[in-house]
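1. After the sequence you'll find the predicted model.
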Amino acid sequence: MNSIAHIRESDHRVQTVEEHLLGVKELAESFGTKIGVKHIAGLAGMLHDMGKYSDEFREYILEAVKNPEAPPRRGSVDHSTAGGRLLYDFFHTEKIDRYKGLLAEVVGNAIISHHSYLQDFLSPELESNYLQRVRDKCLPEFAWTKQNFFEHIMSEIDFQLYVDKAAAELKAYLENGSTASPETKFMFLTKFIFSTLIDADRTNTRLFEENNVDEAPQDWTNLFASYYDKLLTKINSFQDQIHSHSPINLLRCQMSEQCDHFAEKPPGIYTLSIPTGGGKTLASLRYALKHATIYRKKHIIYVVPYTTIIEQNAAEVRKILMDDANILEHHSNVVEDTGDDDEEFDGLINVKEKLKLAKDNWDSPIIFTTMVQFLNVFYAKGSRNIRRLHNLTESVLIFDEVQKVPVSCVSLFNEALNFLRDFGRSDIVLCTATQPALDFVEHKLKINADAEMISNLDHVIKAFKRVEVIDQATGTGMNNDELCDFINAKIQEVRSVLVILNTKSVVKKLYQQLKAAVTEIPVFHLSTSMCPAHRIDLLQEIREHLKNNDKIICVSTQLIEAGVDVSFECVVRSLAGLDSIAQAAGRCNRHGEQELQQVYVIDHIEENLRHLREIKIGKEISKRILIDLRHDRNSHGGHILSAQAMDKYFKEFYFKFKEELDYPIPQLGPKMTQLLTANVVDNSYFQAYCHKNKDRLPLFLANSYRTAAEHFHVIENLTTTVIVPYKEEGKDIIAELNGDSKIEDLTRVLRRAQQYTINLFKYELDQLDRNGGVESCLDGKVLVLNEGAYSDEFGLDLDNDSGFDLSIY
């Protein structure tokens, strides 16, 4: 009788276990080749569903198809442990070869975890989830399963030869010239292999379900070359514009050309410190396209702090490259990845399986995503995030406004980038006018020597000076009433005023006061309570007013200050970190329309920063620098936005948070970096295990991957993504998700839905649920707002203060 891996929903055709395992092996091998671990990844692919060679699984899946209304008990058949058991029995008992023993742990963990998340080799409870599965769990049909594998997939002799090649790859990987610790190397290798397995497994299953032939791997080199030509045509067209020979435009042109020449350098970690308004987006794209063409990179990935920048930059790039299909925006996971075990669904195509199989692996040539999503790929629980990891290798990654890396994630961020440089053959650009001191911290970022793309930076910064920062923060603070009067007076002197405050509640309150007080002038409100499509529409309306020289006031959270291409005559910024002040200044007189315009820094006394410690500390450091400048005009380079002031700010900021840079986990004790990469000497759990059991843990690795992932959140408070009924498009998306969709349709709809999502805290969801404001579709896996819960003025309009600005999502 034929084996069964999956049964197709449409025609009940069977995919055999050998078809599936060999197909996944081939895909995984192609992914593993990116970092030189073809056979390690292939080993995971060929073994992952080996447990489906059992009468128990065959009976289970046939009964489920026969009786869909009353299927067998879910999760009653374990088919993911057998492959890990095979590796353990062969290479982790009796006489153990070090490299093959390590290989068994790395690959075995990926195999047994491919329906949930990587297991702990040693947990805080001093138990080994990994050993409980591969060594201790009862597998009644294992001998029969093993016999079938060697008969139908690969002979035992060929299997041993294949493992020899994988072990040689592991040895070469460990002997890479990187200075990373062995434990760090193993952590990233395990995550990479897990990523290749997840993506290969889901891709092969999706292709079978869609009755498609295998997708050939894409080579985007010619596409990148054609994009580069289109971009140069656009850049050259600027020469025909009226102000093309102004000093600032000539300087922009020079910096763009410097990026072009720099693209010929080999991959590394570089910095691009173009001042705000200096044409950073096009210059970095020019670099990325040329570098990707020369070095045959597979993807260009923009990682930004705020979804607002995704919306703007992606739209700008689409317009220039004249291509919608190949540019992916990824704001957030529309379908939440709980990380729960989904083994019970495997083999049967239902709603949850369709959502799991939908293409969500960042395989597009150009991708825009957020810092949260980037960090989630490496460190968050669940398989949806980590599936994308292998597509970050052999790529060009541009980190726009890199100074916005959350404090607790600095070490984790640095280690991820070091891995991508040293092993992933990726090229990394740190792009900001305010470079943070990421090589100042303990887990240093390995920035290349002579890393800066722009020469003579001091001259460039002086040439781009378009504003004067006026300190009104070291005196008396302002409340909203006083600020309203101040803005009302300023709008009589200038045509446009932008106000940026630190919390959504004061933004909303000030907006309402201004709207009542200044009835003859348009007043706009921006916050992350609005979905991306909503903010795009509002920003377009704001730009039209600015272009027409209309009187206009805009009140916003910090989402507007990093990378959003708007230019106001006057900006008011509530005191925060020096980088935030610099970014806010970049929204004033952005293109040098006037000689010098004013940026007023105020201290808003109504802002509640008790939950915003990074802003609070940044504000205190900035205030001390402002006080120094009041006492001595020549201190810190002579002005608040100087390179010297910025360097002092970041070093003091990171020193202040020194104990928090490694992602502390107070409830556990060890920090995240220790859970993931500590050696046995420094691993408190390993030492406690040895003391308790009077013996060593019988494994080479003792790190706690699952525990670390369960405690990882880029910000402390978890949020949930909800689709909103903004305009007809948002309503149409919700209607489609309520229908009966195929996998390819779900892929398309979920990508469209990115523009129509907001992120809500639990208390906000609870309030909406009590009021009937939120519903679910797709068996509860996707949440949507009812029309009455979303307003064209405020987006989600809850009369409360979250205490957090979710613009980093």
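-> Looks like it came in fine.
2. C-alpha only now, for contacts and for neighbours.
-> Noted.
3. what's the nearest residue to K25 if we skip its chain neighbours?
-> Closest residue to K25 apart from its sequence neighbours, by CA to CA, 6 or more residues apart in numbering: G45 at 4.1 Å.
4. Quick check, the one you found in contact with E19.
-> No - using CA atoms under 8 Å, G45 and E19 do not qualify as a contacting pair, with a distance of 11.7 Å.
5. State the helix or strand in which the residue nearest to K25 lies.
-> Using DSSP states H and E, G45 falls within helix 38-47.
6. now do R58
-> helix 55-66.
7. any idea how far that helix is from the chain center?
-> In terms of CA atoms, centre = their mean, to the nearest Å, the centre of helix 55-66 is found 39 Å from the chain centre.
8. One more to weigh against that first structure:
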Amino acid sequence: MDHELWAHSANPAGVRHGLVDHLRGTAARAVKFASVFGAGELAGGLGILHDIGKSVCVWQEGLKWAESRGSRVVDAGGASIDHKLAGTWLAVRKANLGPFALSILGHHGGLSSRRALKDAMSSAEAEAADRVQEAVRRVSGLIPEILDDRRSAVPAWGCSSDDPYAAELLLRMTFSALVDADFLDTESHFTGERSAVPSLASMVETFEGARDSYLGDTRSPIDLIRSEVYDQAVQAAGGPVGIFPFPAPTGAGKTIAAGGFAAHHAARHGLRRVIVAVPFLSITEQNAQVYRTLFGADNVLEHHSGVNLDELPAALRWQRLAAENWDAPVVVTTTVRLFESLFSRKPSAMRKLHRLAGAVIVLDEVQSLPDGMLPPILSALRTLTEHFGTSVLLASATQPEFFSLGVFAGLQARSVIVEPKPLYKGLRRVKYEWRIDPRPTFAQVAEEAAQKPQVLAIVNTTKDAATLHEYLEKMIGEDVLHLSTRMAGGHRRSVLREIRSRLNEGLPVTVVSTQLVEAGVDLDFPVVFRAFAPAEALQQAAGRSNRNGLLAFGRVIVFDPADGSVTGARRVYGAALDTTRVFFGPGLADPDDLDALSAYYQARYALKDIEKVGPGAEIQRYRAEFDFPEVAERFKLVDEQTVPVLVPYGDDAERERLRGLLMSPGGADPWVFRKLQPYLATLPRRRAAQAVKEGLATELLGGLIEWHGEYHRRRGVEFTDPSGEDFVW
């Protein structure tokens, strides 16, 4: 009888996929994936149940009909045939798995809610009862264990009402194991098994050998301090699995030290992979290049919107498949992709999550995590370390006081740097100057900056950047450089290359930028002007001055522009600006004072009351209720009030070719969108809508617009009336 039940249509060899084979194959893979976090039996049980609804006659007939026409499975009336209810019903009524049945109910469409599960059960026991029982009868004769009680398969910590967040994350991770197993078993039927990916084995030897070569023979006082930081990171790697704050000032070699920690820690504890998440695309690409050098290019998967995985050389094609589920030794991605996948509800985004178990997660520039999202993020990180065998490295020059929050109550902070204060003192390479009272105008700031041969000025909004840039152009000519998201991605990268070239050759260079340049971007100016901003932004900006310690001290001039734009900065920074004024400034502390920084973070969190008020607290309430759609709807790491804009920059012929492919009937392949990245700038949604209305832009598709107005050779997108345009970056 098992040969008469099918799960999928014929593959290129003309062979159909047997349902029993698929159920057992999916279960076996799910067991393997979830065993890493002690839920192998649970995931395997869900795997054996997930597709039993395909056994009913109407579905089997629909498969044959679909196979003959190359279409999806439908009934005689053309309607879709649900095949999830039978497995869902068994998971609740026979297996006694309660809310974990949501994994079966959502293995195609996504995780839903307890209410949706209740409605599904009502349907399974009413209008769909005959079909459900038909499936149970047909499959139980072939796989008797589908009727087993599996309540003991749920780890005790995953069914306790004392920690609903741990149970919620267990459901997410088990769902991930199930859907990845389902994808892979189906794929193996149609295309064969995937080739084995590289292993994390011997990674320490690879890393250490490459590090010696990478650093070379040059040594400076800062290199000696960086070596000490690396040694402490390797020593800390011997500690037990957990959460490791890594406070180290900018220029301390955090990228290499974090990689060394991860390699040694994984080897010490038998962990399976290293996942590095970085907040900004520019430094994601920068760090990925470093890690390819240190871990080996054939071991590193770089996974973000700026990578065209379709153009990899043949030897690295495994990375295109690995991007689907992060089956790679080292993954370099963005913070947005990591956490929005973690709190998603869709199978395509979540199938990679089980790879977080038994991994080292390196979170770079953690000060960039928005306060409002900290409750769910920190809660999930804690659960990963306590129940999923994961270690987390929290790297930042401006280490937030996460351990002062209730969500981390009782956790032991295992700092990578035993005594941070001497390190910060030894690496202090700048002196702060304050232009706060009286407040200077942008014209005055420009006049002072124009006297410096090499200077970087960082402001809070694109409107302010354009204003200061125009003043400097009038004073020293059109050679002033500019960086903001008004410019196309390729334009920004070109400017960064020009800046580095001028700095390396000792040539004059004047740059005006929004804060996109201040976290992790490897630039070294003798003088940096920074518009007043939260303390962590001020210190990050200071990291662009005297970065390599070639001067006795660099200069960081903090100014509060009298004619600066307030709306955009306050919209993003909020209470952090006011709290910064309490602790930092003339007569107060400098931003690299660790005691003041600690007090600042604690006061900021208390002022916002982020664990009781705001989106993060609301998300936690929905997590406790197992309401996955509401969580996914509310969890946002980035402001969605911006839209991508195709601008007239770069290779005109190539841009037009890609535009044509994008607008072709039937839609474009994903690689087209990736190829368009160098030609895309960003605008606020309201400004983009206004531009379309005024005829300065036209709508293309999917929120993308095409700019027809002025594109300045330095500043990018320009408005004739900039009065309403005020946004960060």
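-> Nice, I can see it. Keep in mind that what you see is a predicted model, and the values were worked out from it rather than measured.
9. now what about the TM-score between them?
-> The TM-score (TM-score structural alignment, normalised by the length of the second structure) is 0.86; 708 aligned residues with a CA RMSD of 3.8 Å.
10. hang on, the earlier thing: who has more neighbours, G45 and E19 of the first structure?
-> Between G45 of the first structure and E19, counted using other CA atoms under 10 Å, the more crowded position is G45 (32 against 18).
11. who touches the more buried one in this structure?
-> Applying CA atoms under 8 Å, 6 or more residues apart in numbering to G45 of the first structure gives the contacts 21-22, 24-29, 197, 200-201.
12. In the first structure, which residue range corresponds to stretch 418-431 of the second structure?
-> Under TM-score structural alignment, stretch 418-431 of the second structure corresponds to residues 455-468 of the first structure.
13. Can you check which helix is longest in the first structure?
-> helix 182-209 (DSSP state H).
14. ok and that helix relative to helix 38-47, angle-wise?
-> If you take axes from the mean of the first three to the mean of the last three CA atoms, to 10 degrees, helix 182-209 of the first structure sits at 50 degrees to helix 38-47.
15. can you give me how far helix 182-209 of the first structure is from the chain middle?
-> With CA atoms, centre = their mean as the basis, helix 182-209 of the first structure stands 17 Å off its chain's centre.
16. Packing partners of it?
-> With contacts defined as 3 or more CA pairs under 8 Å, 6 or more residues apart in numbering; DSSP states H and E, helix 182-209 of the first structure has these neighbours: helix 17-32, helix 38-47, helix 98-112, helix 351-357, helix 383-386, helix 672-677.
17. Check which element follows it along the chain.
-> Using DSSP H and E, the helix or strand that follows helix 182-209 of the first structure towards the C-terminus is helix 221-237.
18. what comes up buried for that next one?
-> For helix 221-237 of the first structure, burial by neighbour count (16 or more other CA atoms under 10 Å) applies to 221, 224-225, 227-229, 231, 235.
19. and those as a markdown table, adding distance to H291 of the first structure?
-> Putting the buried residues of helix 221-237 of the first structure into a markdown table (distance: CA to CA, whole Å) gives the following:
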| residue | distance to H291 of the first structure |
| --- | --- |
| T221 | 10 |
| F224 | 9 |
| A225 | 10 |
| Y227 | 12 |
| Y228 | 10 |
| D229 | 13 |
| L231 | 14 |
| I235 | 17 |
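20. Aligned against the first structure, show me the partner of A263 of the second structure.
-> Counting by TM-score structural alignment, A263 of the second structure lines up with L289 in the first structure.
21. Can you get me a residue count around that match?
-> Residues lying near L289 of the first structure (other CA under 10 Å) number 27.
22. and what of P420 of the second structure?
-> So P420 of the second structure, with other CA under 10 Å, has 16 neighbours.
23. Kindly report the same for the one 4 residues further on.
-> Applying the criterion other CA under 10 Å, we find 19 residues in the vicinity of Y424 of the second structure.
24. was I right about it contacting P249?
-> Yes - the pair Y424 of the second structure and P249 qualifies as a contact (CA under 8 Å) at a distance of 5.9 Å.
25. Give me the distance between the aligned partner of the residue nearest to K25 of the first structure in the second structure and G18 of the second structure.
-> Residue correspondence to the second structure (TM-score structural alignment): G45 of the first structure is matched to G47. Going from G47 of the second structure to G18 of the second structure by CA to CA, to the nearest Å gives 15 Å.
26. and if you look at E285 of the second structure?
-> Computed as CA to CA, the E285 of the second structure to G18 of the second structure distance reads 44 Å.
27. Ok, G296 of the second structure next?
-> Distance from G296 of the second structure to G18 of the second structure, by CA to CA: 40 Å.
28. Please apply the same query to A653 of the second structure.
-> 50 Å.
29. Now do the strands in the stretch 301-450 of the first structure.
-> Assigned by DSSP state E, counting those that start in this stretch, the stretch 301-450 of the first structure shows strands spanning 327-330, 366-370, 395-400, 427-431.
30. following the last one, which helix or strand comes up?
-> Read in the C-terminal direction, the helix or strand following strand 427-431 of the first structure is helix 457-463, with elements assigned using DSSP H and E.
31. List the superposition-based mean deviation of the helix or strand that that next one is followed by with respect to the second structure.
-> Once helix 457-463 of the first structure ends, the next helix or strand along the chain (criterion: DSSP H and E) is strand 467-472. Strand 467-472 of the first structure differs from its equivalent in the second structure by a mean of 0.9 Å after superposition (mean CA distance after the TM-score superposition for the first structure).
32. Now strand 467-472 of the first structure: buried residues?
-> Neighbour-count burial for strand 467-472 of the first structure, with 16+ other CA under 10 Å as criterion, is recorded at 467-469, 471-472.
33. Which neighbouring elements make contact with that strand?
-> For strand 467-472 of the first structure, the packing partners by 3+ CA pairs under 8 Å, 6+ apart are strand 597-602.
34. Let me know the next secondary structure element after the strand it packs on.
-> Downstream of strand 597-602 of the first structure (by DSSP H and E), the next one is helix 613-631.
35. Show me what the next helix or strand after that following helix is packed up against.
-> Moving toward the C-terminus from helix 613-631 of the first structure, the next helix or strand (DSSP H and E) is helix 643-656. With contacts taken as 3+ CA pairs under 8 Å, 6+ apart, helix 643-656 of the first structure sits against helix 578-585, helix 613-631.
36. equivalent range in the second structure for the first one?
-> Okay, so that is helix 578-585 of the first structure. Using TM-score structural alignment, helix 578-585 of the first structure pairs with 535-542 in the second structure.
37. In contact with the equivalent of R137 of the second structure over in the first structure, which residues?
-> Counting by TM-score structural alignment, R137 of the second structure corresponds to Q147 in the first structure. Applying CA under 8 Å, 6+ apart to Q147 of the first structure gives no contacts.
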